[in-house]
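A.B. asks: Structure, please.
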Amino acid sequence: MTLGLEVATPAKAGRPRPAPVVMHLISSLRIGGAERMLISLLSAARATPGARYVVCIMNDEIDGRMLAELEACGWPCHRLGRREGHGHPGYLVQLAGLVRRYGVDVVHAHNEGSRKWAMLLRLARPGLQVVYTLHCQGLAQQYGAVARWLYRAAVGATVAISPATAEEGAQIGAPRLTQIPNGVDLSRFRGVGRPREASGPLRILQVGRFARDKGQDILIRAVALCRAAGLETTCVIAGVAVRPDDPWLEHLHGLMRELGVEAAVRIVQDRLDVEALLAEADVSVLPSRAEGFGLALVEAMAAGVPVVAARVGGPAKLIDDGVNGLLVPSDDPAALAAALMRLAGDGSLRRSLAAGGLAAAECYDIARAASAHALLYADLAG
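C.D. replies: All right, here's what the predicted structure looks like:
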């Protein structure tokens, strides 16, 4: 069922102004954090009174399972079928047509590629408001003076998903900077974790796209160190490769052969059933070199699975070391191995961290994020 949208009309005296029509714009719909967050947000928004949303996917890179989840949210969904890297002005014409058709007041760009198209729309239609979600770090180093000026001229509000990305936004002078943490559907993960006593192989899980920043190589080296120290482990690294012959994925397989851990580490691709993976894990690890938020950590916490993460970006603020997880130095396989061995030998610690994680996860209910976004849209649209 598609939720109906009516063209906005001026509110009569004494009547509340209708909620603004918001177009959610994203470059592609591959399996990833920004895409997953968009679907969760749109699903939760069905409970937002008066919400009026429409979705547009720019590129032709679409995972069928993700699309099915997105369409199940019930909002009108449009696909432009653009090939990545093509900047034909016809796509801008199509976007402008959707804006007119639905009477769009606000365009919310959910990643860097879609932000550029949203900014072009804003320059073409000055009354349109643009919201951009800042998911990652590093933009301050990429943006020169002209890029920053254009950003401030075209983007009406910036959503930072963590204190780390809020700092990034402040560095580029992002207008109307608002911190709204990512959220998860807590009911989806509640009761998934199955705490065990400290016996048998330690079952390690990492979930995230395959990229050097995610530190999968650090985890593989840590597993090798654990096994060299006599700790029996199994490890599942689940993620998404940019392409089948992804060089980073090939590097990881080569590293596993080099360290002799091919039997202990299993790489799986394109899994959407994160709950099933967490159900078979004793610990969830995020050894990132850079991380804007750490959605995989919140999912693990909500499932009651203890977490270990590198002390970078979002995870450094998300985790209270020793209370709801363990933090280790970034890019340090030995420190990660030490944390894993500590957890393997201490069932009490695993249980206490799991309990702390469950409590912390309550702050990241997707319903809160959906409500906060709705308030931002209304405020921005005036």
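A.B. asks: contacts, neighbours, all on C-alpha from now
C.D. replies: Noted.
A.B. asks: Now do the buried residues in stretch 81-88.
C.D. replies: Going by neighbour count (16 or more other CA atoms under 10 Å), the buried part of stretch 81-88 is Arg82.
A.B. asks: now the end-to-end length of that stretch.
C.D. replies: End-to-end distance for stretch 81-88, by CA to CA, to the nearest Å: 12 Å.
A.B. asks: Any idea how far it is from the middle of the chain?
C.D. replies: Per CA atoms, centre = their mean, to the nearest Å, the displacement of stretch 81-88 from the mean C-alpha position of its chain is 23 Å.
A.B. asks: in the stretch 201-350 of the chain, which spans are helices?
C.D. replies: 216-228, 247-259, 274-279, 295-303, 313-318, 333-344, 347-361 (DSSP state H, counting those that start in this stretch).
A.B. asks: Let's see this one next, to set against the first:
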Amino acid sequence: MTLRILHLLNHTRRSNGHVHAAVDLACEQRRTGHDVMIASAGGDFDDLLTTTGVETALIDHTRKPRVLFDAVRALRRVVRTWRPDVVHAHMMTSAVLAWPVCRHAEIPLITTVHNGFEKSAILMGLGTRVIAVSAAVGVSMRARGVPARKLDVVLNGTIGSARFRNRDNRKAALTSPTIVFVGGLHPRKGLPDLMHGFAMAHARFPNSRLCVVGEGPHGKLYRQMAADLACADAVTFAGSQVDPYRWMLGADIFVLPSLADPAPLVLPEAREAGCAVIATRVDGIPELLEDGKAGILVPKSDPAAICAALCKLLEDPDTLADWRANSQIGIDRLRIDRVAKETLAVYAKGLESKARVAAVAGQEQ
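C.D. replies: Sure thing, here's the model as predicted:
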């Protein structure tokens, strides 16, 4: 059955992982024959959406009373004229805007919880169905009061998405062995733990290098921390990149030292690039690494553990090669087509709920 699917999110800028996940899903749904629209304040991905046949509508999500009032009215117009079968909200503001509109129009509201650690994530429970991007997020949402009967887990996956169709697959010119980090430069990503762990490993393997790809509010502080290390000359900051995949292709080891991370999209990319992966055992990370089969899991906030894992890979080329091969274990389940199929199954549950409500209402008349 062909569905009309309206995705709602704050914007379509590259700076947000929620946006990447929503854009990937929308483009894949359109590729498989569904009618799809994204309503947002617009951004970097609008040209891609147009090229792939995803319609767009502009709705400002700025958190100001007058703007939000106008946003509800604009969303009502879109729903009335475009007539979606389901509305899928990916951010808290989007869910709050969509809830009264969907109730009035008797349309299922699907919400996706991308960051379960945020206090406002509880508002995603407004959905008819609530998608958690990992089992860990599902556990967190149940603990916060979202009924298990309305929760579904759809693990993040990006491989094969429209965003990557014309990507540059030339390897970045990195000296082997290079360890790469890709992520925002803010405390949740745990970069200081990696830098200190790398410094300890570098004392044993002085030819190793660390490349940091990304920007963020703590960029200046982290650059100064790196400059103060004994191995400062071995640490490079590459800044923000439109597509950091080239750096993963050129690296030997990818490290994600997050303190909290529901289901980071960067891990499927690092695995697709064939890196040996080291990451912290937090939130949805073990699920994305086949519970340690496809990558080495270490405790969070533990530079010594990161050092030990790095040394294990750096001291033995065969071990490094084995873990690069291990990154491919079960990788097909991280494809966007699987995510789209499982999401459609969630929509079906939402539409069943709508039908049941209509049936009960008909009996009561």
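A.B. asks: any idea which of the helices of the stretch 201-350 of structure 1 is most buried?
C.D. replies: helix 295-303 (a mean of 27; mean count of other CA atoms under 10 Å).
A.B. asks: re earlier: go through the helices of the stretch 201-350 of structure 1 and name the closest to Ile267 of structure 1.
C.D. replies: Nearest to Ile267 of structure 1 among those is helix 247-259; the distance by CA to CA comes to 8.4 Å.
A.B. asks: for structure 2, which helix is longest?
C.D. replies: helix 336-364 (DSSP state H).
A.B. asks: Run through the residues that contact Leu205 of structure 1.
C.D. replies: 235-238, 277-278, 281-285 (CA atoms under 8 Å, 6 or more residues apart in numbering).
A.B. asks: one more time with 6 Å, if that's ok
C.D. replies: Residues near Leu205 of structure 1 by CA atoms under 6 Å, 6 or more residues apart in numbering: 235-237, 281, 284.
A.B. asks: Under the alignment, what does it map to in structure 2?
C.D. replies: Residue pairing (TM-score structural alignment): Leu205 of structure 1 is matched to Val180 of structure 2.
A.B. asks: What is the burial count for Arg212 of structure 1?
C.D. replies: 16 (other CA atoms under 10 Å).
A.B. asks: oh, I was asking about Leu123 of structure 2
C.D. replies: Residues lying near Leu123 of structure 2 (other CA under 10 Å) number 16.
A.B. asks: What sits closest to it if chain neighbours are left out?
C.D. replies: Nearest residue to Leu123 of structure 2 in three dimensions, chain neighbours excluded: Met92, at 6.3 Å (CA to CA, 6 or more residues apart in numbering).
A.B. asks: Tell me how many other residues surround the aligned residue in structure 1 for that neighbour.
C.D. replies: When structure 1 is aligned by TM-score structural alignment, Met92 of structure 2 is paired with Glu112. The tally of other residues near Glu112 of structure 1 (other CA under 10 Å) stands at 17.
A.B. asks: next one: Glu215 of structure 2
C.D. replies: 19.
A.B. asks: Let me see the ranges of the strands in structure 2.
C.D. replies: In structure 2, the strands defined using DSSP state E lie at 4-8, 35-40, 55-58, 86-89, 109-113, 129-132, 151-153, 178-182, 209-213, 235-239, 253-256, 276-280, 296-298.
A.B. asks: what helices or strands is the third one leaning on?
C.D. replies: Spelled out, that is strand 55-58 of structure 2. Judged by 3 or more CA pairs under 6 Å, 6 or more residues apart in numbering; DSSP states H and E, strand 55-58 of structure 2 is in contact with strand 35-40.
A.B. asks: if we go to 10 Å?
C.D. replies: Contact here means 3 or more CA pairs under 10 Å, 6 or more residues apart in numbering; DSSP states H and E; on that basis strand 55-58 of structure 2 packs against strand 4-8, strand 35-40, helix 46-51, helix 65-82.
A.B. asks: for the helices of the stretch 201-350 of structure 1, which one sits closest to Met37 of structure 1?
C.D. replies: helix 295-303 (8.7 Å).
A.B. asks: Let me see the contact set for Val155 of structure 1.
C.D. replies: Contacts for Val155 of structure 1 were tallied using CA atoms under 10 Å, 6 or more residues apart in numbering; they are 107-109, 115-116, 118-119, 122-123, 128-132, 174-176.
A.B. asks: So among those residues, which ones count as buried?
C.D. replies: Among the contacts of Val155 of structure 1, those classed as buried by neighbour count (16+ other CA under 10 Å) are 107-109, 115-116, 118-119, 122, 128-132, 174-176.
A.B. asks: ok, so of those, who is nearest Leu25 of structure 1?
C.D. replies: The shortest gap between Leu25 of structure 1 and any of the buried ones among the contacts of Val155 of structure 1 belongs to Ala109, at 4.8 Å (CA to CA).
A.B. asks: how close does that closest one sit to Arg115 of structure 1?
C.D. replies: Distance from Ala109 of structure 1 to Arg115 of structure 1, by CA to CA: 5 Å.
A.B. asks: Give me the common contacts of those two.
C.D. replies: Joint contacts of Ala109 of structure 1 and Arg115 (CA under 10 Å, 6+ apart) are 25-27, 130-134, 155.
A.B. asks: Which pair of these spans the longest distance?
C.D. replies: Most distant of those, by CA to CA, are Ser27 and Val155, 17.1 Å apart.
A.B. asks: picking that back up, please render the helices and strands packed on strand 55-58 of structure 2 as a markdown table that adds distance to Ala358 of structure 2 to the earlier fields.
C.D. replies: Shown next, in a markdown table, are those (distance: least, CA to CA, whole Å):
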| stretch | distance to Ala358 of structure 2 |
| --- | --- |
| strand 4-8 | 20 |
| strand 35-40 | 24 |
| helix 46-51 | 34 |
| helix 65-82 | 19 |
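A.B. asks: so which of these gets nearest Pro286 of structure 2?
C.D. replies: Going by CA to CA, the one of these nearest Pro286 of structure 2 is strand 4-8, 28.4 Å.
A.B. asks: What's the average distance for that closest one when superposed on structure 1?
C.D. replies: With mean CA distance after the TM-score superposition for structure 1, strand 4-8 of structure 2 departs from structure 1 by a mean of 1.2 Å once superposed.
A.B. asks: Tell me the helices and strands packed up against that strand.
C.D. replies: Counting by 3+ CA pairs under 10 Å, 6+ apart, strand 4-8 of structure 2 packs on helix 17-31, strand 35-40, strand 55-58, helix 65-82, strand 86-89, helix 92-105, strand 109-113.
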